[in-house]
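Asker: mind looking at a prediction? Sequence and model below.
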Amino acid sequence: MRMAAVALCATLALGVVAGCAGTPPGGTAGGGGTVDLDLDRTDLAGLEAAMAAGRLTSARLTSFYIDRIAELDPQLRAVVAVDPTAAAQAAESDRRRAAGEPPRLLEGIPVLVKDNTSTGPQLPTTAGSTALAGSRPPAAAIATRLREAGAVLLGKTNLSEWSNFRSGRSSSGWSAVGGLTRNPHSPGRTACGSSAGSAVAVAAALAPVAIGTETDGSIVCPAATNGIVGMKPTLGTVSRSGIVPISAEQDTAGPMARSVADAARVLAAIAGPDPADPATAQAPAPPLPATPAARDLDGVRLGVLRVAEGASPETDAAFAATLRTLRDRGAVLVDPVELPGSADAAGAELTALVTEFARDIDAYLRSPGVTGPASLAELVEYNRRHADVEMPHWGQELFEAALATGGDTGRADYRAARDTATTLSRRDLDAALAGHRLDAVIAPTNSPAWPVELGAGDDFVLGSSGAAAMAGYPNITVPAGGAPDGDGGTLPLGVSLIGPRWGDAELLALAAAVEAALPERVRPPLPAAVLPADG
């Protein structure tokens, strides 16, 4: 696997880069210019400062990413489409800056968006399925917020088709539209999902930040597996209107970035009320800060959630090292904390989700601007007719199970399942957080990325996303070391911090402190993303 990654680095060298990730930027690159910005290490504040100082324009930055996508993405398959208006968006941002208009939160920053989220009529919104290949609905609320914050909507990222909710044998990161997204650290291993393309794009410096979505684990798992930061906010922090759903009870969008500071800035830009999404009306009125509050770890109380110990020795070792580091920095570890209802909650989750999917996908398919099958029943039939394209590796048993429910959320078995999943998860997390006076629960996010075998399903060894997902509470993963891949490389690992409902700002501040204490994130062996000063 490692040899394939090294070959990828060797064959994809760009004219404006110097060497591969891990090689310190030198004095010249791509024709003799002095290296100005290492875009794999420069955060959003650094990009903003460079543009404010006149050393960088959004047009040049956007052009760099478009070129990098063209060179690297045929192998990575993280990006399904570049927005044809991206260059014009960037030029307009530069015009505003030149005219002296106050820069906005993401002024001139290119952002990639998962392809279950509409960015407007310029690109289709497919959820990875050819059934929606011609569907161009109005922009999702978060896409509008990104534009209002000055962002350049660069394009769409690949995902596990239908957000990994069609079959239990699916492989994360595969869709009929985009093929298989490859892990840039080891191309034969999983990128996890369903926000695989967003995670890989950020890890590979195809964009500085991206948007993912999560029902259970679909932001935090790919983020950790690819060595970046991913945050699933409290449900209701970010509008879901215009996003292809699984379940209104658990779905949310969130930021994927290379640092907690960047994730906080993007979340501040996309958060806010939306009359089309009633869940957002429950969010507290003060806006989220664009910069995490400064704090240290001295006296911070963390409840240690031990997940499937012994199943992954590499994960156990990395998690133990993380806990030692945090304890040395003054954190108080309550070890262990228990979530006694987790097994029952997890057992009820799928029963609830299949019913909610039938209800919510029917509503989406009939919403304005969406073209293709008009119901789940029509979608199931479409897949049968196009099985060679849509189902070459696995079937659609989850779709069929959902169809059998009729989307009837009035049924007693459904109500019992949803109550079990949500109530037990909230009760467990509330008891742990309040009972032990915790700032957060801490847990390993992922085991090392496993080899992909299409049709064999995902080889999940462990995961800690379930309780926060079912409760609707915030969960953020930060890079926390790695594990040997057996071929001389390193597979990233992450650590998750789970906080109380609406505790997103405090959780971001804590995550920034944890991030600062831990080793620098593992970078993939790809051509370095450095931009020479002379253009």
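Answerer: Sure thing, it's come through.
Asker: when you work out contacts or count neighbours from here on, use the C-alpha atoms and nothing else.
Answerer: Fine.
Asker: residue 453 - nearest residue in space that isn't next to it in sequence?
Answerer: Distances taken as Cα to Cα, 6 or more residues apart in numbering place residue 171 nearest to residue 453, at 7.4 Å, with adjacent residues excluded.
Asker: try residue 438
Answerer: residue 301 (4.8 Å).
Asker: contacts only, for the one you found.
Answerer: By Cα atoms under 8 Å, 6 or more residues apart in numbering, residue 301 lies in contact with 331-334, 437-440.
Asker: out of those, name the ones that lie in strands.
Answerer: Under the assignment DSSP state E, the contacts of residue 301 contribute 332-334, 440 to strands.
Asker: neighbour-wise, give me the winner out of these.
Answerer: residue 440 (28 neighbours; other Cα atoms under 10 Å).
Asker: from residue 433, how far off is that residue?
Answerer: 7 Å (Cα to Cα, to the nearest Å).
Asker: and what of residue 17?
Answerer: According to Cα to Cα, residue 17 and residue 433 sit 47 Å apart.
Asker: re the thing from before, which residues do residue 440 and residue 433 both contact?
Answerer: Common neighbours of residue 440 and residue 433 (criterion: Cα under 8 Å, 6+ apart): 303, 499-500.
Asker: kindly indicate whether residue 255 is helix, strand or coil.
Answerer: Assigned by DSSP: H, G, I helix; E, B strand; the rest coil, the conformation of residue 255 is strand.
Asker: dropping in the other structure now:
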Amino acid sequence: MTTTGTTADGVAVAAATIDQLQAGQESGRFSAVELVRFHLDRIDRLNLRGPELRAVLETDPQAEEVAEERDAERRRGAVRGPLHGIPFLVKDNLETAGGLRTSNGTTALLGLRPEQDATVVARLRAAGAIVLGKTNKSGWISGSAGWSARGGQGRNPHRLDRSPHGSSSGSAAAVAAGLCGFALGTETIGSILGPAGVNGVVGLKPTVGLTSRAGMIPGVPSLDSVGPLCRSVADAAAVLEVLAGADPRDPATSAATRTGYQDCLEQNALVGARIGVAREGFFGFDDHADAVAEEAVRVLAAAGATIVDRTEIPSLSQILSDENLMFAQLQEVKHHLDAYLAAAPGEHPRSIGELIAYNRAHADVEMPHFGQETLELVDGLSGDLADPACTTALATMRRLSQDEGIDAVLREHQLDALVAPTGGPAWKIDLVHGDPPARGSALLPGLAGYPAISVPAGAVRGLPVGVTFLAGAWSERVLLRIAHAFERANPAWFPPAFEPPGVG
């Protein structure tokens, strides 16, 4: 099969959904081995050559062997499920045992040797999916989204001088460019939603505690979640079906018993749905994003949804002005990252302090463009999560974002979900001045630990723009139903053009 290969129903493999890739295998159009070879060849031609997307850090030399096993199982009639034989990529802050490295995009952790897969990776393998490799991401050295010391500057496949956003940049760009069937990302605030929006793919940030973080290099554990980046909402539902559930390795998942994410998808799900439009704090940052979102609201209404406009978040001004909320997050980073580095097997820095020293000693590789001020700020904190200032800030964050935030507006207006622009079109990469201030839909659901899903909604001069649906805790089924019905009413996914720098 070549890079112009098609699935059983004639759809190009690089643009195919999981269902179409599964149908192609079932019909005998291609095998799992051929799918793996197709994607590895595409990575070879597009990642470090051609458009040089720099979305993938490394590929798994065992992928073809695993694919042979999946093909043998299929011949025996032992298909494991909807993900059987589907190649996927893993963000580089999720542990993979064996030959693939887990480095968080830094050379400092190349000696890290995880003893087992992250739980989410293990679950996908058990479901028959095939790990292709690890994706590039924004590293600890902030400045330009999608840049890491290992991978260099990732590019947006729609226009190569534009940012792929961060930090699940490589995962989103790889899905958009057809380098895999789907990919795993992680989010603290905006790391799935933002890349999904600018790369024109679907990104699902689950409720904190629905998917396990065991085997994830920690960000802010009270906010961290693991979710899929895909080419359709149905794909995201299929992957979440495997990822969701309790895990003894992550106590936060003890309540994660909900399933049935695929059987909730209905084309007419918008009929009777009540969707609020939160304008303050979500609109007004980018005229292009606003225009796409306004059209999305019209589509929702035409498909039968009841639109409740100007459903403002009562606590938003307090959230935006309370600097203590960031303090609580940085305290968590100090506590959990130090603990992770101290315990992780292998040869690597054992603390944030040692990581800072490593970066200084290898500044030409780790800090060629920007410094490590954020790491140094974090290292100066105590990391004491029992500090009353920290516990008070965390409680305030939850109260303002949940009880007096999302929950309050949903309750007051009897809403199923809120809709808002995910963010503006991708900005130009700037390794001198860095990125513009982050604007978009991710802050509120991020602080609340609540789910949100970004769906392609339109484009501006060839650059994708998405909208985000968000709601309360454990509302993934509701969001998937709404997002799927919107996607059917407003199909906006399109393959990237790989436009060279300076075009448009």
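Answerer: Yes, it's here. Treat the numbers as computed from the prediction; the structure is a model and nothing was measured.
Asker: neighbours of the residue mapped onto residue 146 of structure 2 from structure 1, just the number please.
Answerer: By TM-score structural alignment, residue 146 of structure 2 lines up with residue 173 in structure 1. Using other Cα under 10 Å, the number of residues around residue 173 of structure 1 comes to 31.
Asker: residue contacts, residue 173 of structure 1?
Answerer: By Cα under 8 Å, 6+ apart, the residues touching residue 173 of structure 1 are 158-161, 179-182, 190-197.
Asker: quick revisit: please pull up the equivalent of the residue nearest to residue 438 of structure 1 in structure 2.
Answerer: In structure 2, residue 301 of structure 1 lines up with residue 274, judged by TM-score structural alignment.
Asker: roughly how far apart are its match and residue 470 of structure 2?
Answerer: 12 Å.
Asker: can you check residue 343 of structure 2 too?
Answerer: Here the criterion is Cα to Cα. By it, residue 343 of structure 2 lies 36 Å from residue 470 of structure 2.
Asker: have a look at the two and say which one is more surrounded.
Answerer: residue 470 (28 against 11).
Asker: would you mind finding the match for the more buried one in structure 1?
Answerer: That one, residue 470 of structure 2, aligns with residue 498 by TM-score structural alignment.
Asker: and residue 363 of structure 2, by the same measure?
Answerer: Checking TM-score structural alignment: residue 363 of structure 2 goes with residue 387.
Asker: next, count neighbours for its match.
Answerer: A count of neighbours around residue 387 of structure 1, defined by other Cα under 10 Å, yields 15.
Asker: swap in residue 346 of structure 2?
Answerer: Using other Cα under 10 Å, residue 346 of structure 2 has 15 other residues around it.
Asker: check residue 437 of structure 2 too.
Answerer: 6.
Asker: which residues of the stretch 1-150 of structure 1 fall in helices?
Answerer: 2-11, 44-52, 58-76, 86-98, 141-148 (DSSP state H, counting those that start in this stretch).
Asker: highest mean neighbour count out of the ones you listed?
Answerer: Mean neighbour count (mean count of other Cα atoms under 10 Å) peaks for helix 141-148 among those, with a mean of 21.
Asker: what range in structure 2 matches it?
Answerer: With TM-score structural alignment as the criterion, helix 141-148 of structure 1 aligns to 119-126.
Asker: mind naming the longest helix for structure 2?
Answerer: helix 324-343 (DSSP state H).
Asker: next, the buried residues of it.
Answerer: Buried residues in helix 324-343 of structure 2, counted by 16 or more other Cα atoms under 10 Å: 324-325, 327-338, 340-341.
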